[in-house]
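*Asks:* coordinates only, no sequence provided:
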């Protein structure tokens, strides 16, 4: 049996982003998990325009070529880890736009988060959990928050995230939850018929 595939999505595209450090730190630990296969997906490699399709691809095919490539890419994974910053109490515009560019590809799959910033992107992650529910994902309870002195030490003072041993239990718990939910939902997707969806929207779409 092949391992479930997990996309680790870098949610910032800024030239000066910090995201590469927590991504490398997380992937080093992910490599020790023999039961899940992790792959980094960088939003810089998908220069999506601001969403301007006639509708979500839940309703109509996406016309933009990069959007189509993005959908094909993420659709091949069984779960997701979002590496996220926090801008003005919310996730980055690039990450929100990327989430909006797909719908069935996200459905009935787990998602969890590695956040960084002064409060560990806690408020951004709460936004993302709500977005994930609307996309029919299963957001996990456990996330990793790199915050406060830990964040500023790694960002401004050259400290290594590898030295932050107090983050390790959270990472271990994240992996355990992610492994369970990924396998449970993958089995359900492959062996059961999903309930008929009734689309109700107040967004004007």
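*Replies:* Okay, I see it. Note that the structure is a prediction, hence the values are computed from the model and not measured. Numbers count the residues shown, from 1 in each chain.
*Asks:* CA only for contacts and neighbour counts going forward, please
*Replies:* Noted.
*Asks:* so how many other residues sit close to residue 17?
*Replies:* By other Cα atoms under 10 Å, the residues close to residue 17 number 12.
*Asks:* in the helix or strand containing residue 128, what's buried?
*Replies:* Applying DSSP states H and E as the criterion places residue 128 in helix 122-134. Under the neighbour-count criterion of 16 or more other Cα atoms under 10 Å, helix 122-134 has 122, 123, 124, 125, 128, 129, 131, 132 buried.
*Asks:* which one of these is nearest to residue 106?
*Replies:* Of all these, residue 132 has the smallest distance to residue 106: 8.4 Å, by Cα to Cα.
*Asks:* nearest spatial neighbour of the closest one, skipping sequence neighbours?
*Replies:* Nearest residue to residue 132, sequence neighbours excluded (Cα to Cα, 6 or more residues apart in numbering): residue 139, at 6.3 Å.
*Asks:* following element in sequence after the helix holding residue 128, please.
*Replies:* strand 138-139.
*Asks:* can you list contacts of whichever helix or strand comes after that next one?
*Replies:* Counting by DSSP H and E, the next helix or strand C-terminal to strand 138-139 is strand 144-146. Strand 144-146 is contacted from outside by 113-117, 119-122, 167, 170-171, 174, using Cα atoms under 8 Å, 6 or more residues apart in numbering.
*Asks:* take a look at this one as well, against the first:
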């Protein structure tokens, strides 16, 4: 299903958020595969937001640090998100939850999709848990998702089809929410 971005003044700003900071992670490879797929679509401006590039504090401080503000700024600039998450012990990484909590208003009224990965379960439980988090942040989580089984190849026809469906849904929601917010401010 193709979604037209014709007539759109500027490309939709999509942030691909890499949620793992673990040494030897697979998330960089999975995230780059998805970023390249998204970058091939007309009407999108794709940016990678990689949590390993931020020096977040070990404890949540009373006042935000410069790194927390830099992260919140990256979230604020984006109009749509794809969260690339592994599944660790039936959930998403603590590093991802910590980072997500450093922004709040910046997530409101923006679509969020998921690319999850893991062995066997493909990260589905991590994505399910994150849907609850982003619902509380007043984001719109999209139904389409990409699930990667690390016991198989990356980027086959089934995953490419899933990625295309996710991107189509994100673009639709991203443009619809951009237009809605241009007409009237989002209420919080």
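*Replies:* That came in fine, so what should we check first? This one's a predicted model, so the numbers in the text were calculated from it and none came from an experiment.
*Asks:* list the TM-score for the superposed pair.
*Replies:* Aligned and superposed, the two chains score 0.90 in TM-score terms (TM-score structural alignment, normalised by the length of structure 2); 179 aligned residues with a Cα RMSD of 1.3 Å.
*Asks:* quick check: the aligned residue for the residue nearest to residue 132 of structure 1 in structure 2?
*Replies:* Aligned by TM-score structural alignment, residue 139 of structure 1 pairs with residue 141 of structure 2.
*Asks:* now do residue 28 of structure 1
*Replies:* When structure 2 is aligned by TM-score structural alignment, the residue opposite residue 28 of structure 1 is residue 36.
*Asks:* ok, now residue 40 of structure 1?
*Replies:* Counting by TM-score structural alignment, residue 40 of structure 1 lines up with residue 48 in structure 2.
*Asks:* its match falls within a helix, correct?
*Replies:* No: Residue 48 of structure 2 is assigned strand when assessed by DSSP: H, G, I helix; E, B strand; the rest coil, not a helix.
*Asks:* burial of it, as a residue count?
*Replies:* 16.
*Asks:* before we move on, what about residue 16 of structure 1?
*Replies:* A count of nearby residues for residue 16 of structure 1, using other Cα under 10 Å, gives 8.
*Asks:* to which residue of structure 2 is it aligned?
*Replies:* In structure 2, the residue matched to residue 16 of structure 1 (TM-score structural alignment) is residue 24.
*Asks:* where's the residue lying closest to residue 86 of structure 1 once chain neighbours are set aside relative to residue 180 of structure 1, distance?
*Replies:* Spatially, and ignoring its direct neighbours in sequence, residue 86 of structure 1 is nearest to residue 121 (4.9 Å; Cα to Cα, 6+ apart). Look at residue 121 of structure 1 and residue 180 of structure 1: by Cα to Cα, to the nearest Å, they are 25 Å apart.
*Asks:* same question, residue 99 of structure 1
*Replies:* Going from residue 99 of structure 1 to residue 180 of structure 1 by Cα to Cα gives 23 Å.
*Asks:* so for the two, which sits in the more crowded spot?
*Replies:* More crowded of residue 99 of structure 1 and residue 180, by other Cα under 10 Å: residue 99, with 17 against 12.
*Asks:* packing partners of the helix or strand hosting the more buried one?
*Replies:* Taking DSSP H and E as the definition, residue 99 of structure 1 sits inside helix 93-100. Here helix 93-100 of structure 1 touches no other helix or strand, going by 3 or more Cα pairs under 8 Å, 6 or more residues apart in numbering; DSSP states H and E.
*Asks:* how about the contacts made by the residue in structure 2 sticking out farthest from the centre?
*Replies:* The centre of structure 2 is farthest from one residue, residue 62, which by Cα atoms, centre = their mean lies 26.5 Å away. Contact analysis of residue 62 of structure 2 by Cα under 8 Å, 6+ apart lists nothing.
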